[in-house]
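Peer 1: From the sequence below, what's the structure:
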Amino acid sequence: MVVDNLEQGYFGIGILNGKTPANLGVLWRSAQNMGASFIFTIGNRYHKQASDTHKAVGAMPYFHYDTFEDFYRHLPKSALLIGVELNENAKPLETFQHPRRAVYLLGAEDHGLSNEAIKKSHILVQFKSTYSLNVAVAGSIVMYDRSMKGTVIY
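Peer 2: As a prediction, this is how the structure comes out:
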């Protein structure tokens, strides 16, 4: 089997200052099911939770960063940071083409992404919703969209 490195891809997903431990576990279960390469948290609100019933933390790399700056310094060089946020500059997920190498960042339900995270995201995406959604649900929708559409080289 010949592997073409330009065709390979990966993605990670995580939460900035996640509020509810159960949401982390649900997001991680979805990440494991949707083929994520790694998961992460940023900030000091993370706690081990019972909702990670698939033990995703043991099945794929998990990273924790104390600050957004620390996370951003460790962003893989070839990956695009995709902020998921209700924002006037965000591209609609419905027509978005996912990059092969991406790191998806979600904000906490009570604060969303920080201004710094919005500013440093390479791309912002959002999807149609009457009201804001649970962070684990929003992340699961983004990962499902990626799995259905596939990826493109950016």
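Peer 1: all contacts plus neighbour counts: C-alpha atoms, from now on.
Peer 2: OK.
Peer 1: and stretch 93-106, which residues are buried?
Peer 2: Applying a neighbour-count criterion of 16 or more other C-alpha atoms under 10 Å, one finds 93, 96-106 buried in stretch 93-106.
Peer 1: sec struct for residue 87, please.
Peer 2: Classification of residue 87 using DSSP: H, G, I helix; E, B strand; the rest coil returns coil.
Peer 1: Return the residues in contact with it.
Peer 2: Applying C-alpha atoms under 8 Å, 6 or more residues apart in numbering, one finds that residue 87 lies in contact with 124, 126.
Peer 1: circling back to that earlier point, export the buried residues of stretch 93-106 to a markdown table and tack on distance to residue 46?
Peer 2: Compiled in a markdown table, the buried residues of stretch 93-106 are given as follows (distance: C-alpha to C-alpha, whole Å):
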| residue | distance to residue 46 |
| --- | --- |
| 93 | 27 |
| 96 | 30 |
| 97 | 31 |
| 98 | 28 |
| 99 | 28 |
| 100 | 28 |
| 101 | 25 |
| 102 | 22 |
| 103 | 19 |
| 104 | 18 |
| 105 | 15 |
| 106 | 14 |
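Peer 1: one more, for comparison:
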Amino acid sequence: MHTETDSTHPKKRSRYERYVNRPSMRKERGFACIGLDRPTDPVNVGHALRAAFCFDAKLVIIGGNPSGIRLPKLHTDPMRSFRHIPVIRSNNLLDAVPEGTTIVGIELSDDASTLMDFNHPERACYIFGPENGSISDDILDHCTHKVMIPTMASLNLGMTVNIVMYDRLAKAWPKMQPRLERIDRASSHTTFGTNE
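Peer 2: All right, here's what the predicted structure looks like:
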């Protein structure tokens, strides 16, 4: 029989202590959000929401409050991403951009950087224009960066969101690896939800 003072048997931590002292599952600091400026095609909005879910965007903003886009009815978003990610509709997309976020306009323009050379900000809101036009001039004036994907022809909205969000993840991956390994090691020594 041993006592709690026995050094060979450390005191069992309470459920609260295990919860408070658990390792953070956050992969890195920062976040990304997606802004859709006056989208017109529900199919593309569904693809954009699915990309947001797959690539861990924290917020989706639908600007211009388009009619005909009903989130529960989007066939191209079978995951029902709006149940997992906040979706805000706003007549003025800029009003819904989180404080302290760098606004990045994804736009084919002469003064835009190419996506391959772009270093993604820690906290970014990526703005994508409508299928049949460009990002509004008012929003472009507020963009800290303008970025383009060099292609032979314009991409559809859903595909553009997927490419940009994947690029953000791919460029962050080398920095995330050491932290993920530390989290894996720490998690293997911690149990959650066990009965006392």
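Peer 1: What TM-score do the two superposed chains give?
Peer 2: In this superposition the chains share a TM-score of 0.88, using TM-score structural alignment, normalised by the length of the first structure; 147 aligned residues with a C-alpha RMSD of 1.9 Å.
Peer 1: Out of the buried residues of stretch 93-106 of the first structure, which is nearest to residue 31 of the first structure?
Peer 2: Using C-alpha to C-alpha, residue 104 is the member of the buried residues of stretch 93-106 of the first structure that lies nearest residue 31 of the first structure, at 11.0 Å.
Peer 1: Counterpart of that closest one over in the second structure?
Peer 2: Residue pairing (TM-score structural alignment): residue 104 of the first structure is matched to residue 126 of the second structure.
Peer 1: so who does residue 12 of the first structure touch?
Peer 2: By C-alpha under 8 Å, 6+ apart, residue 12 of the first structure lies in contact with 36-40, 102-104.
Peer 1: quick check, nearest of those to residue 52 of the first structure?
Peer 2: For the contacts of residue 12 of the first structure, the nearest to residue 52 of the first structure is residue 39 (12.3 Å; C-alpha to C-alpha).
Peer 1: Please list all residues in contact with that closest one.
Peer 2: Contacts for residue 39 of the first structure (C-alpha under 8 Å, 6+ apart) come out as 12-14, 28, 31, 57, 60-63.
Peer 1: Compare these with the second structure and list the overlap.
Peer 2: Retained in the second structure by both residues aligned by TM-score structural alignment, their matches' C-alpha atoms under 8 Å are the following of the contacts of residue 39 of the first structure: 12-14, 28, 31, 60-63.
Peer 1: Cross those against helices and list the overlap.
Peer 2: Among those, the members found in helices (DSSP state H) are 28, 31.
Peer 1: Please identify, among the kept ones among the contacts of residue 39 of the first structure, the one with the most neighbours.
Peer 2: residue 28 (30 neighbours; other C-alpha atoms under 10 Å).
Peer 1: Hmm, residue 50 and that residue touching each other?
Peer 2: No. Using C-alpha atoms under 8 Å as the test, residue 28 of the first structure is too far from residue 50 to be in contact (11.5 Å).
Peer 1: could you pull out the strands for the second structure?
Peer 2: 31-37, 59-63, 87-90, 102-106, 113-114, 123-128, 145-148 (DSSP state E).
Peer 1: mind putting these in CSV, distance to residue 169 of the second structure included?
Peer 2: Compiled in CSV, the strands of the second structure are given as follows (distance: least, C-alpha to C-alpha, whole Å):
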stretch, distance to residue 169 of the second structure
strand 31-37, 10
strand 59-63, 16
strand 87-90, 21
strand 102-106, 16
strand 113-114, 16
strand 123-128, 13
strand 145-148, 16
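Peer 1: Once you drop chain neighbours, what's closest to the counterpart of residue 80 of the first structure in the second structure?
Peer 2: Counting by TM-score structural alignment, residue 80 of the first structure corresponds to residue 102 in the second structure. The shortest distance from residue 102 of the second structure to any non-neighbouring residue, by C-alpha to C-alpha, 6 or more residues apart in numbering, is to residue 124 (4.7 Å).
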